[in-house]
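Trainee: this is the structure alone, sequence omitted:
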């Protein structure tokens, strides 16, 4: 390493792992200056010798945002690339995947002039998102626990409605019912499972309180929560995940980033659209879809323009397509509201004579 002048380094690709970072550094002509694994402490010490503003690219993965912030503090241009954008630049193809080839592919991908980089999240963003991850984990654990309880009860021919609330109301009485065939050990199992269910509900309540506090204190989250089909959880997650909505050139680009636009298989001038792409963050897209389901089911109770549009759309294409259409619309309205500092108006009317190519307004956009 001492024989090379690190001031010549123009671009660095790094493949991150827990205990070793694979480094691939090149100069402006693309000549490889360094290709070797380094321990994390040695890697950051080496980065301190790089010229200010040197591009250091990494794949977006666990720990990548923290690593990028550390590199930014050293005065380097740290950037993150989504994994599916790196794979095409691996010279050995899918069958030649290893750390060295991945680092070289990251370095090559970062050199592309039209490469799309993942914005580096702040520590505050990641802290808020950790509440969502914890809540989502508790939710999955609670669902699994309820299924285990139903499995135990079904073994003794005790079957109840599928609603968790229906089971919650009768579970304590079932455990105490001496007329059933439940054995002593089975009753103890159900008692412990019931207590665990109560504890999970309390933990989820704590997470909900933290999320509600975020929405109350964050002006952008409060604006997002005002949309039909975006509640406090969705608003908090969206704002925490996307620090600057202006990074997207348009509302359509934002909805495409969330995977809410149709996939295409078009050729010869003939458009062929399929299901939504489902790209981007699964958690954000799921929250938008779930919120849209609630809005579609209650649209008949409201008289605003969006609700009326939903009622007509549901009758025409069915409730499932209407849900996806509303999730797409909400993503686009959210972009308009937060990039233009407007308030959401469910009865917004577009300006007369507005160009078809004008950017969408903060109101009911076309589907």
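Mentor: Nice, thanks for sending it over. Note that the coordinates shown come from a computational prediction; the quantities given were computed from them, not determined experimentally. Numbering: from 1, shown residues only.
Trainee: please count neighbours and contacts with C-alpha atoms only from this point.
Mentor: Will do.
Trainee: confirm that residue 92 sits in a strand.
Mentor: No - counting by DSSP: H, G, I helix; E, B strand; the rest coil, residue 92 is not found in a strand; it is coil.
Trainee: contacts only, for the residue nearest to it when sequence neighbours are not counted.
Mentor: Nearest non-adjacent residue to residue 92, counting by Cα to Cα, 6 or more residues apart in numbering: residue 101, 7.4 Å away. When contacts are counted by Cα atoms under 8 Å, 6 or more residues apart in numbering, residue 101 touches 90, 91, 92.
Trainee: checking residue 101 next. Helix, strand or coil?
Mentor: Going by three-state DSSP: residue 101 is helix.
Trainee: same check, this time on residue 120
Mentor: Residue 120 ends up coil, using three-state DSSP.
Trainee: tell me who's in contact with it.
Mentor: Contacts of residue 120 by Cα under 8 Å, 6+ apart are 65, 68, 69, 79, 80.
Trainee: buried subset of those residues as a PyMOL selection?
Mentor: Selection of buried members from the contacts of residue 120 for PyMOL, criterion 16 or more other Cα atoms under 10 Å:
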select buried, resi 65+68+69+79+80
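Trainee: neighbours of residue 76, how many?
Mentor: Using other Cα atoms under 10 Å, residue 76 has 20 other residues around it.
Trainee: meant to ask about residue 204, not that
Mentor: For residue 204, using other Cα under 10 Å, the count is 21.
Trainee: touching, it and residue 140? I think so.
Mentor: No - contact criterion Cα atoms under 8 Å: residue 204 and residue 140 do not qualify, at 11.0 Å.
Trainee: before we move on, which element is residue 67 in?
Mentor: Using DSSP states H and E, residue 67 sits in helix 64-73.
Trainee: packing partners of that helix?
Mentor: If you count contacts as 3 or more Cα pairs under 8 Å, 6 or more residues apart in numbering; DSSP states H and E, helix 64-73 packs onto strand 77-81.
Trainee: just the buried members of the contacts of residue 101?
Mentor: residue 90.
Trainee: for comparison:
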């Protein structure tokens, strides 16, 4: 049994469903309130466990509730769904969160500070601009290829080719098409410049960040990957071990075991931190590819070469990504630098 009340919030933009239960689990009220009323309620209520689903606004409301003196638990929506009874309504969702929050084996999500959220936001905006740049590039190439103008891969060939195509007076392009291509090309160049400005901001932040500089010493970890690891791990107090962190980020195989028989599958495409896993995998794959071209320098290189020969590059890359997270967890927990075990000369 809980020694305090549980206040659960089904988050939204302006109208929130709030369910309050006593220490025995009995419902005191389950009602919809506005944003302003929710702030008043959290300030006036005595110390309680405030639980909410992990979604937009979770980190803000978690910080607000902590400042008001409450304990906070944010729960993944996939875990809450199993406890919902009846149809999908705000009231039923709030009750489901209340039930899930009382169970000790339901682990809460890690809550970010305002600084970590801002850092995450900068990286998300950089990622969006890169995707927009690629999308604009593909659109320009595709349209011009249909008209008989193949352009080589890369931003530089595209930037050089399009002005030449637009200035060519003897081709079959109409005036309206030229104008539209010109606008799209202008947007493409602006997106490149905007992405560079945000990347410059990120690099300046990384230079001043001790954690990011320390994480970049790991194999296959660059500036962006270091930021993602820092945001995901924090100070490593949220996870019990590096193995748990690696499993949480989707770097371990899915199990389907029953009757004492263990069946190990592939890594899940649904659960985990997809952005971090993708960055770790790409960096690890680059390390594996480069390792084939040089001699082993450390015990990790020897292990990685043997694994690559036995299972292939992709499996080896995932294994290295798993080891990277476990090493990063140890570094964060013990506040130490990365020291690879070098082979004897």
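Mentor: Yep, it's here. Keep in mind the model is a prediction, meaning the values are calculated, not measured.
Trainee: quick TM-score on the pair, please.
Mentor: Superposed pair, TM-score by TM-score structural alignment, normalised by the length of the second structure: 0.91. Supporting alignment: 338 aligned residues with a Cα RMSD of 2.0 Å.
Trainee: about what we covered before: the residue nearest to residue 92 of the first structure -> the second structure?
Mentor: Aligned against the second structure by TM-score structural alignment, residue 101 of the first structure finds its counterpart in residue 92.
Trainee: which one in the first structure is aligned with residue 14 of the second structure?
Mentor: Match for residue 14 of the second structure (TM-score structural alignment): residue 19.
Trainee: over to residue 323 of the second structure?
Mentor: In the first structure, residue 323 of the second structure lands on residue 329 (TM-score structural alignment).
Trainee: that match and residue 161 of the first structure, how far apart?
Mentor: 35 Å (Cα to Cα, to the nearest Å).
Trainee: compare these two (neighbour count), which wins?
Mentor: Ranked by neighbour count (other Cα under 10 Å), residue 329 of the first structure and residue 161 place residue 329 first, with 23 against 8.
Trainee: how close does the more buried one get to residue 306 of the first structure?
Mentor: Between residue 329 of the first structure and residue 306 of the first structure the computed distance is 10 Å (Cα to Cα).
Trainee: so which helix or strand takes in residue 19 of the second structure?
Mentor: Counting by DSSP H and E, residue 19 of the second structure is part of strand 15-21.
Trainee: mean per-residue distance, that strand to the first structure?
Mentor: Superposed on the first structure, strand 15-21 of the second structure shows a mean distance to its aligned partners of 0.7 Å (mean Cα distance after the TM-score superposition for the first structure).
Trainee: which part of the first structure matches the following helix or strand past that strand?
Mentor: On the C-terminal side of strand 15-21 of the second structure, the closest following helix or strand by DSSP H and E is strand 27-34. With TM-score structural alignment applied, strand 27-34 of the second structure matches the range 32-39 in the first structure.
Trainee: what about that stretch, distance to the chain center?
Mentor: 32 Å (Cα atoms, centre = their mean, to the nearest Å).
Trainee: try stretch 243-259 of the first structure
Mentor: 13 Å.
Trainee: matching residues in the second structure for that stretch?
Mentor: Mapping stretch 243-259 of the first structure onto the second structure (TM-score structural alignment) gives residues 234-250.
Trainee: can you list contacts of that stretch?
Mentor: Stretch 234-250 of the second structure is contacted by residues 110, 233, 252, 267-268, 271-274, 276-277, 322, 325-327, 329-330, 332-333 when judged by Cα under 8 Å, 6+ apart.
Trainee: at 6 Å what do you get?
Mentor: For stretch 234-250 of the second structure, the external contacting residues (Cα atoms under 6 Å, 6 or more residues apart in numbering) are 272, 273, 322, 325, 326, 329, 332, 333.
Trainee: which ones are touching the second one?
Mentor: Residues touching residue 273 of the second structure, when contacts are defined by Cα under 6 Å, 6+ apart, comprise residue 249.
Trainee: same thing but 10 Å
Mentor: 228, 232, 246, 247, 248, 249, 250, 251 (Cα atoms under 10 Å, 6 or more residues apart in numbering).
Trainee: hmm, which of the residues you listed are common to the first structure?
Mentor: Checked against the first structure using both residues aligned by TM-score structural alignment, their matches' Cα atoms under 10 Å, these keep these contacts: 232, 248, 249, 250.
Trainee: what about the helices in the stretch 51-200 of the first structure?
Mentor: Taking DSSP state H, counting those that start in this stretch as the criterion, the stretch 51-200 of the first structure carries its helices at 64-73, 83-86, 99-110, 123-155, 164-176, 184-217.
Trainee: tell me how far the second one lies from the chain's centre.
Mentor: Spelled out, that is helix 83-86 of the first structure. Relative to the centre of its chain, helix 83-86 of the first structure is centred 17 Å away, using Cα atoms, centre = their mean.
Trainee: next, the mean deviation of that helix compared to the second structure.
Mentor: Counting by mean Cα distance after the TM-score superposition for the first structure, helix 83-86 of the first structure comes out at 1.0 Å.
Trainee: which bit of the second structure covers that helix?
Mentor: Taken onto the second structure by TM-score structural alignment, helix 83-86 of the first structure occupies residues 77-80 there.
Trainee: what are the contacting residues of the matching stretch?
Mentor: 52-55, 93-101, 106-108, 271.
Trainee: can I get the contacts of stretch 234-250 of the second structure in TSV including secondary structure?
Mentor: TSV is the format used below for the contacts of stretch 234-250 of the second structure (three-state DSSP):
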residue	secondary structure
272	coil
273	coil
322	helix
325	helix
326	helix
329	helix
332	helix
333	helix
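Trainee: please identify which of these is nearest to residue 169 of the second structure.
Mentor: residue 273 (50.9 Å; Cα to Cα).
Trainee: corresponding residue for the closest one in the first structure?
Mentor: Alignment note (TM-score structural alignment): residue 273 of the second structure maps to residue 281 of the first structure.
Trainee: could you dump the kept ones among the contacts of residue 273 of the second structure to TSV with distance to residue 40 of the second structure, secondary structure and neighbour count?
Mentor: Below are those laid out as TSV (distance: Cα to Cα, whole Å; DSSP: H, G, I helix; E, B strand; the rest coil; neighbours: other Cα atoms under 10 Å):
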residue	distance to residue 40 of the second structure	secondary structure	neighbour count
232	31	helix	22
248	35	helix	15
249	36	coil	19
250	39	coil	20
